[in-house]
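Colleague: Sequence and predicted structure below; questions after.
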Amino acid sequence: MGKVYLVGAGPGDPELITVKGLKYIQQADVILYDRLINEELLAYAKKEAELIFCGKLPGYHTMQQETINHFLIHHAKKGKTVVRLKGGDPFVFGRGGEEAEALVKHGIEFEIVPGITSGIAAAAYAGIPVTHRDFSSSVAFITGHKRDGSHEEIKWESLAKGIDTLAIYMGISNLPYIRDQLMKYGKSPTTPVAVIQWGTLLEQRTVTATLGTVVEVVNEHQIKNPSMIIIGEVVTLREKIQWFEQLLLQQQPLANEAF
C-alpha cells in the first residue's frame, strides 16, 4: 500500500512552498495538481513521475471531486507515493477535508502538509496585515461563491458586526451581493476594501475602494478572479507599508534593459 500527501502549494509564488511540501513533490510517483498551483513546482518532480491535471475552472470542471478521490485511492493501492498538490492550504476552501475522509474510508495512509493560504499571503504582498493591534483583533476567511443550488450558509450578520477583517476568496462574481449583504447588516459603506488579483505573482494588481464603491472600482479596472477581497480598517495600512508592487516598479527598468 502506498501513501498520499495532501500538500499545500501556497498562494502562487513558487518560493512560498514549504520545505516539507517540496520534499514530497521530489519523492512523488504521482502528482495530481490544481489549476492555480504554480507549475514551476512540477519541475522538481522526478522525470518518471506521472503528472495529472485536476484543475477546475468557474462553471467547468476538468475533473469531478469524486474522480480525484478515485485516482488518489487507485494509485495508493498500487503502492505508489501520491502527492495531491493544492493551491494555498489543503484545508482552506481546498476540499482537502473531503479527500482525507475518502482516504480514511479506504484505509489509505496519508499526511497533511499545510500551505500558506492566499487570505494571508495576498494581503501581505499588498502591504495589508490581516491583524493589527490598532485595527483588527479578528479575521474571518470566507468563500465568495456558493455550491450550485445550495441555500445561503454564510452568516453575513455575524460577519458584518463581529469580525474586524474579512478575507473573501473567489468573490468577484458575487461582489455586488457580498457588498449588499454586509451593508444590509450594518457594515459602513465607508469601510476600506482592497481587491488583489494574482496575489504574490509578478502579475499582481491591487485596487482599493470603500465598501460602497468597490463594485464600480473593480469593474473600472477589470479585476477578475483569481482575486482576494480584503475588507476592514487594516486596508488603510497599505498606504504606508505596501512593498511588493513597489519592488516590482523598482525592478522594471532593469527588466527593460535586458532586451
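Modeller: Looks like it came in fine. Model, not experiment: these values are computed from the prediction. Residues are numbered from 1 along each chain as shown.
Colleague: switch to C-alpha atoms for all contacts and neighbour counts from now on
Modeller: Noted.
Colleague: A9 reaches G88, doesn't it?
Modeller: Yes. Between A9 and G88 a contact is recorded at 5.6 Å, counting by CA atoms under 8 Å.
Colleague: Show the contacting residues for V234.
Modeller: Counting by CA atoms under 8 Å, 6 or more residues apart in numbering, V234 touches 128-132, 135-136, 165, 192.
Colleague: Check it against this one:
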Amino acid sequence: MNGIVYLTGAGPGDYRLLTLRGREVLERADVVIYDYLADPRLLEFAPPTAEKIYVGKKAADHTLSQDKIIDLLIAKAKEGKIVVRLKGGDPFVFGRGGEESRALHDAGLPFEIIPGVTSAIGAPAYAGIPVTDRTAASSFAVVTGHEDPTKGQSSIHWDKLATAVDTLVFLMGVHNLPSITQQLVAHGRPATTPAALVRWGTKADQETLVATVGDIAEKAAACHFKAPAVFIVGDVVALRPSMQWFDTKPLFGLTIAVTRTHAQAPDLTHRLEELGARCLEVPTIRITPPTDGYQALDTAIADLEHYDWVIFTSTNGVDAFFRRLQHHGRDSRALGRAKLAAIGSATAKALTAYGLQADVVPGAYCAEDLAAALEPHLSGKERILIPRAKEARSVLPDTLRRWGAVVDVCQAYCTVEASENGAVLKDLLARQAIDVVTVTSSSAVRSFLSLSQAQASDLDDITFACIGPITARTCQEAGLKKIVTAQTYTIAGLAECITDWRIKQS
C-alpha cells in the first residue's frame, strides 16, 4: 500500500510560524525530507523514530538535484511511508512544489499541499515593512530574482513590471541585485524609490539594509550583504521607522548560549527569544540516575510515613523523587503527615503537578534562606528527608543537624557533563559566536569550563548570566570576569537580569 506525501511550507524562518496543520503532519511523519531554509528545530516536532533526510540547496551547492529529490519522494511514498517534504516558505511560491506535485500525480501517489507563510510577506513584516498600505501601496507583486538559467531568455516583462504595481518583492535576488535594479530604472522606476534588503527574515539574526533602487546594489556590495534575503521596492519601505518592532526588541542581535538540560532549556530559551535574542541550546550537564542505584532513596520511600518534613531543592529533585515513588506503585498519598518545603517558586510549582502545595518557600531561593525559613517550624526533634542531586552543597543538612534534626540526604539523581556537546561548544567559542552564557547551577559552570577546555582569560569577552549568588561565586572562583546575577533567583529573574544588563550596555 502506498503512503502519502505532504508538501509542507515551513514558513520564512522562525520555526514558530509553522502552521498548525504543518505541525500535525510532522508529528505523524515516518520520513521528513527538508530544505536548507527550514529551521532544524522543526524536526523536533517529528517522532524520534522518523527518518530525517537533508536535501538543502544553496547557490552552487546542491545536496541533491531536484530530479533526485523527486525520485526520493516517490520511493519513500511507495514504501508506504508518511512523507513530509518540508520546504522553506510556501511550497508554491518559488518552492518547486509544482514540479514535485506533478511528479507525484504522474506516479499515481497521493499528496497534499500545506501552505506556509512565504518570506515575501513574512520577512518584510518582521522588518516593519508592509507590502500594502492604504497610504502607500494598493498592489504588490512577488518576483523571482533567480530565474531558471536554462530558459534562454527572461520571462519577466520588465517594461510592464517596473511600474505596474506599487510594491515589488524579489526572492533569491541578492546575486542578481545589480541587474534587477538596472532593469527597474531602465524601465521607468525612479532611482530614488525606497528599497530594502532583509536577510534571514523572522530569525533572531535578521539584518535589514535600507537604501534606494539607485544605490542599494552598491551599498549591499560594500557591506558584503549575503543571501538568503528578500529585496523590497516601493514607498512602503519608507514606513519602516514607524513600524519597526522585531529588531527593536531589547535583546535583538544578542547570541545567548543556554546551558540547561534539554528538558529544562526551552523555558529560558522561549523567554529570551521573546525578548529578541538568538538562543543556542548547548546543555553542559545531563541528568542521570543516582550512583547508588536508588538504594538510599528506596530505603527512605519504604519508611516515608516516619518523616516529618520532605525538603526539595530543585525541580529535578521533585521529578526524580516522584518517578521513583511511582516505580514502587505509590503516589503522593504516601507522604502522609509529612510537611513539604521547596527552595523556590519553580520547585514549589513542580510539586503542584503532583497535587501538592509546599508549606514553606523562602523569600530568597538558596539553601541558607531555606534553612532560615524552616527554623520557626522546627523543634529540633524532627526527622527530615532531602532527596536531591549527589553533587549538592551540604550547608542545608548541616544546619538542620546543628539544630537537632535527624536528616537523611538521598541521591535522587546525578548531574554529569554532557560530553556530547563538547565539540559544539568549542566550535562556538572558536568562532566567537557567543555573547552571553546562562548558567543556573555551579555544576553547569564547572561543566562549561571542562567541556570547552577554555581558560578563564579566553572568555573575557563573554558575559556569564547567573541565576543566583552561589552560581555567581563559582564563576568568580573560576576567574571569570564578566558576571551578572539575577536579583530574583528564577528563570524569569534571569531573563530580566540579562535584559537590564543589555539596556545598560546600550
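Modeller: Right, received. Where do you want to start? Treat the numbers as computed from the prediction; the structure is a model and nothing was measured.
Colleague: Tell me how the two chains score on TM-score.
Modeller: The TM-score (TM-score structural alignment, normalised by the length of structure 1) is 0.96; 259 aligned residues with a CA RMSD of 1.6 Å.
Colleague: I'd like to know which of the contacts of V234 of structure 1 are buried.
Modeller: 128-131, 135-136, 165, 192 (16 or more other CA atoms under 10 Å).
Colleague: just to revisit the earlier point, in strands only, show me the contacts of V234 of structure 1.
Modeller: Judged by DSSP state E, strands contain the following of these: 165, 192.
Colleague: Can you add distance to I52 of structure 1 and give the buried ones among the contacts of V234 of structure 1 back as CSV?
Modeller: Putting the buried ones among the contacts of V234 of structure 1 into CSV (distance: CA to CA, whole Å) gives the following:
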residue, distance to I52 of structure 1
I128, 35
P129, 35
V130, 34
T131, 37
F135, 44
S136, 41
T165, 37
P192, 41
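Colleague: All the helices of the stretch 51-200 of structure 1, in order from the start?
Modeller: Applying DSSP state H, counting those that start in this stretch to the stretch 51-200 of structure 1 gives helices spanning 65-77, 96-105, 118-125, 156-162, 175-184.
Colleague: Tell me which of those helices sits most buried.
Modeller: Neighbour counts (mean count of other CA atoms under 10 Å) averaged over each of those peak at helix 118-125, with a mean of 24.
Colleague: quick one, strands of structure 1?
Modeller: 3-8, 30-33, 50-53, 56-57, 60-61, 81-86, 109-113, 139-143, 165-169, 192-197, 205-210, 227-231.
Colleague: Would you mind finding the most buried of those?
Modeller: Note that of the strands of structure 1, strand 81-86 is the most buried (mean count of other CA under 10 Å), with a mean of 27.
Colleague: Now it on structure 2. Mean distance?
Modeller: Strand 81-86 of structure 1, aligned to structure 2 and superposed, deviates on average by 0.3 Å (mean CA distance after the TM-score superposition for structure 1).
Colleague: Could you list the residues in contact with that strand?
Modeller: 2-10, 24-25, 27-34, 36-37, 72, 75-76, 94.
Colleague: now with 6 Å?
Modeller: Contacts of strand 81-86 of structure 1 with the rest of the structure, by CA atoms under 6 Å, 6 or more residues apart in numbering, involve 2-9, 28-34.
Colleague: How about stretch 153-173 of structure 2?
Modeller: Contacts for stretch 153-173 of structure 2 (CA under 6 Å, 6+ apart): 137, 139-146, 184, 187, 189, 230-234.
Colleague: one more time with 8 Å
Modeller: For stretch 153-173 of structure 2, the surrounding residues in contact (CA under 8 Å, 6+ apart) are 119-120, 131-132, 136-147, 180, 183-185, 187-189, 227-236.
Colleague: before we move on, back to that, more neighbours, A9 and G88 of structure 1?
Modeller: For A9 of structure 1 and G88, the more surrounded residue by other CA atoms under 10 Å is A9, and the numbers stand at 34 against 27.
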